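Colleague: could you work out the structure for the sequence below:
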Amino acid sequence: MPYRMLGSTGEKVSAIGIGGYHIGLPTDEKESIAIVRTALDNGINFLDNCWDYNGGKSEERMGKALRDGYRKKAFLMTKIDGRDKATAAKQINDSLRRLQTDHIDLLQFHEIIRMPDPERIFAPGGALEAVLEAKRAGKVRYIGFTGHKSPDIHLKMLHTAEKHNFRFDTVQMPLNVMDSHYHSFEKKVLPVLVKQRIGVLGMKPMGAGIILKSKMVTPVECLHYAMSLPTSVVITGCDSLAVVKQAIEAGRSFRKLSHGEMASLLTRTAKVAADGEYEMYKTSHDFDGTYHSPEWLGPGVSGETG
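Modeller: A predicted model of the protein is given here:
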């Protein structure tokens, strides 16, 4: 399994990571545990999760999977939705309890999908205060943020951090064969992260499976395209042992695609990707958990994304 440096943290993470949302989907909890442990036993060490995934079930199942010595094999990431200090602090403690750990390796602000989100997080009494307190207490090692809606919102989050003399360790965003053609994170945000040596977490390499419906690319092509970008890790959802084994094989068989191979994939997808039809996380509310449940953000915060 190839490993890469996580930005300038000094940490080495597997080039492929396991998405947390899908861990809560199998009917049988034992299969969820087997997915996590199979990944860890085969060299995938980066685990993604979130406070709100499947009503907490994803974190609870991952916590059970990390028993019996598996925690030490994992670089564990989870996310919180709270925009104010009190809500964020509660969600951090909920996640620690569910994940059955005394620390989270990487904590990220989730769903930065609204232009006011950066100001809310960095405001006096905002969520960053809770995360920094958790870091000082040893509950959190590194800090990042994630979002899937607009590269301009990501750039605003980075700019807001800079204004407050704060530097994120990681940024998570969609990176795939369609993104380059429509409101592109690859074109607008990725170069900034590389320049600043911030860890790049690629997500939605297959657009939650929607990209595969275009019939233009295979799952392995999707993973290898995203892995050929300057990503620290590409996170992919695995809801069965068969899918996690496919991810493991994609990692082991990876060789960086040439410029010509990358260009060929982009040419193949250009027409179908032009209007965002296969990137519904950008064009609809279908993937906006905090739009549908704005109470996760904290009191008095609207879930509207504009």
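Colleague: every contact and neighbour count from this point should use C-alpha atoms.
Modeller: Will do.
Colleague: can you say which helix or strand has the spatially most distant residue from the centre of the chain in it?
Modeller: Relative to the centre of the chain, and counting by CA atoms, centre = their mean, the farthest-placed residue is residue 260 at 27.9 Å. Residue 260 is part of helix 259-273, with elements assigned from DSSP states H and E.
Colleague: to compare against the first, here's the next sequence to fold:
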Amino acid sequence: MNRREFLEATLALMIAPSAFAAGTPSATQPVPRRKLGRTGEQVSCIGVGGFHIGKQKDEAESLQIIRRALDSGINFLDNCWDYNDGQSELRMGKALQDGYRSKAFLMTKIDGRDKKTAAKQIDESLERLRTDHLDLLQLHEVIRDNDPDRAFAEGGAIEAMTEARKAGKARFLGFTGHKSPDIHLKMLEAAKQHGFRFDTVQMPLNVMDAHFDSFEKKVLPVLVREGIGVLGMKPMGGAIILESKTVTAPECLRYSLSLPTSVVITGMDSLDRVEQALGVARGFKPLSEKEVGALLAKTAKAAKEGAFEKYKVSQHFDGTVQHPEWLG
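Modeller: From the prediction side, this is the model:
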């Protein structure tokens, strides 16, 4: 797909009239929503990253960040069973009390590769999050070449996830990974071979990825063609991209939002970060081909060999490598 086709696909996902509003965004403008693949769901174009929600020293600050986001129109919440030793889910669960659960499209991820481990983690996540169901359940860190085979094996994680959906514990199913677009493609092929269809796929989509071993170039066109919801993550590469001094945080967010993503998940570790995300989302309209070209030109040299995409070229972001026991 070329840039024009990406732009057309992005526009097809956008459903809020405010997405095309002109002028300076204001607090009265709603956060635009987009279609989540073929699910029939509508999610905010920006989502709250779960990892950062367990890092605040004061738990009350975490709850305030989540509730500010929900009150401001961000409805997509990301999380994971292993984030911050469970603190991310525990805090999010507390924040979702007092009527806030109904405002959220709640997603979490599990690490277990066998059915027993996966099922246990699903139930633990539900307990921590204080809910009887997840809107979206995803298999986390599909980063090894054998992960697709393990997940779809008899007695594998997909069986636990499918049973969770049948039991009403999860509405939709997906998978995530940050290491290799080829492994993502292998996972999608494994699903096809087993007569299974993912509702969503999560992956890094940013200005650096476009230059090196690119999820945008290899995986994104497949997801768009098959109507699978695209969850973009690491728009700033865990803030490492900003260290390149080639782009700003708002530019990073605008670039990722200009791709045919259903939601761009970004870390919000303070109220200031929430406001930054809201400022970009409100009144957003996709970058032109010329604007995209200018951003890619600025980042091309820095992006070589994945220098600012540590999640691809190192194990720094690989939680399940550091903790193989989480896999079961």
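Colleague: tell me how many other residues crowd the spatially closest residue to residue 176 of the first structure that is not a sequence neighbour.
Modeller: Using CA to CA, 6 or more residues apart in numbering and skipping residues adjacent in sequence, the residue nearest residue 176 of the first structure is residue 205, 4.7 Å away. Residues within reach of residue 205 of the first structure, counting by other CA atoms under 10 Å, total 28.
Colleague: re earlier: what does the residue farthest from the centre of the first structure correspond to in the second structure?
Modeller: Structural alignment (TM-score structural alignment) places residue 260 of the first structure against residue 290 in the second structure.
Colleague: related to what we said a few turns ago, list the contacts of the helix holding residue 260 of the first structure.
Modeller: Helix 259-273 of the first structure has contacts (CA atoms under 8 Å, 6 or more residues apart in numbering) with 177, 178, 179, 180, 181, 182, 214, 216, 217, 225, 278, 279.
Colleague: what about it, how far off from the second structure?
Modeller: Comparing helix 259-273 of the first structure with its match in the second structure after superposition yields a mean distance of 0.5 Å (mean CA distance after the TM-score superposition for the first structure).
Colleague: which part of the second structure lines up with the helix or strand just after that helix?
Modeller: Next along the chain after helix 259-273 of the first structure, taking DSSP H and E as the criterion, comes helix 280-283. When helix 280-283 of the first structure is aligned against the second structure using TM-score structural alignment, it corresponds to residues 310-313.
Colleague: off-centre distance for the matching stretch?
Modeller: On the basis of CA atoms, centre = their mean, to the nearest Å, the separation between the geometric centre of stretch 310-313 of the second structure and that of its chain is 17 Å.
Colleague: what of stretch 238-245 of the first structure?
Modeller: 18 Å.
Colleague: map the residue nearest to residue 176 of the first structure onto the second structure.
Modeller: Aligned against the second structure by TM-score structural alignment, residue 205 of the first structure finds its counterpart in residue 235.
Colleague: so that match belongs to a helix, correct?
Modeller: No - assessed by DSSP: H, G, I helix; E, B strand; the rest coil, residue 235 of the second structure does not belong to a helix; its assignment is coil.
Colleague: isn't it up against residue 252?
Modeller: Yes - distance between residue 235 of the second structure and residue 252: 5.8 Å, which falls inside the contact criterion (CA atoms under 8 Å).
Colleague: tell me, what's touching those two both at once?
Modeller: If you check residue 235 of the second structure and residue 252 against CA under 8 Å, 6+ apart, the residues they both contact are 206, 207.
Colleague: show the residue spans covered by the helices in the stretch 1-150 of the first structure.
Modeller: Counting by DSSP state H, counting those that start in this stretch, the stretch 1-150 of the first structure forms helices over residues 29-41, 57-65, 85-99, 117-122, 127-136, given from the N-terminal end onward.
Colleague: got those helices as CSV, with distance to residue 79 of the first structure and mean neighbour count columns?
Modeller: Converted to CSV, the helices of the stretch 1-150 of the first structure look like this (distance: least, CA to CA, whole Å; neighbours: other CA atoms under 10 Å):
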stretch, distance to residue 79 of the first structure, mean neighbour count
helix 29-41, 18, 20
helix 57-65, 10, 23
helix 85-99, 8, 20
helix 117-122, 14, 20
helix 127-136, 11, 19
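Colleague: redo those as a markdown table? Include distance to residue 105 of the first structure.
Modeller: Converted to a markdown table, the helices of the stretch 1-150 of the first structure look like this (distance: least, CA to CA, whole Å):
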| stretch | distance to residue 105 of the first structure |
| --- | --- |
| helix 29-41 | 16 |
| helix 57-65 | 14 |
| helix 85-99 | 11 |
| helix 117-122 | 20 |
| helix 127-136 | 10 |
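Colleague: strands of the first structure, start to end?
Modeller: With DSSP state E applied, the first structure shows strands at 3-5, 12-14, 16-19, 46-47, 75-80, 104-109, 140-146, 170-174, 199-203, 233-237, listed in chain order.
Colleague: by contact count, what packs against the third one?
Modeller: On a contact count with 3 or more CA pairs under 8 Å, 6 or more residues apart in numbering; DSSP states H and E, strand 16-19 of the first structure meets strand 46-47, strand 233-237, helix 241-252.
Colleague: need the winner for burial among the ones you listed.
Modeller: By mean neighbour count, with neighbours taken as mean count of other CA atoms under 10 Å, strand 233-237 ranks first of those at a mean of 27.
Colleague: compared with the second structure, how much does that one deviate?
Modeller: After superposition onto the second structure, strand 233-237 of the first structure sits on average 0.2 Å from its aligned residues (mean CA distance after the TM-score superposition for the first structure).
Colleague: over to stretch 153-162 of the first structure?
Modeller: Averaged out, stretch 153-162 of the first structure is 0.1 Å away (mean CA distance after the TM-score superposition for the first structure).
Colleague: so that stretch matches what in the second structure?
Modeller: Aligned using TM-score structural alignment, stretch 153-162 of the first structure spans residues 183-192 in the second structure.
Colleague: buried ones in the matching stretch?
Modeller: Applying a neighbour-count criterion of 16 or more other CA atoms under 10 Å, the buried positions in stretch 183-192 of the second structure are 183, 184, 185, 186, 187, 188, 190, 191.
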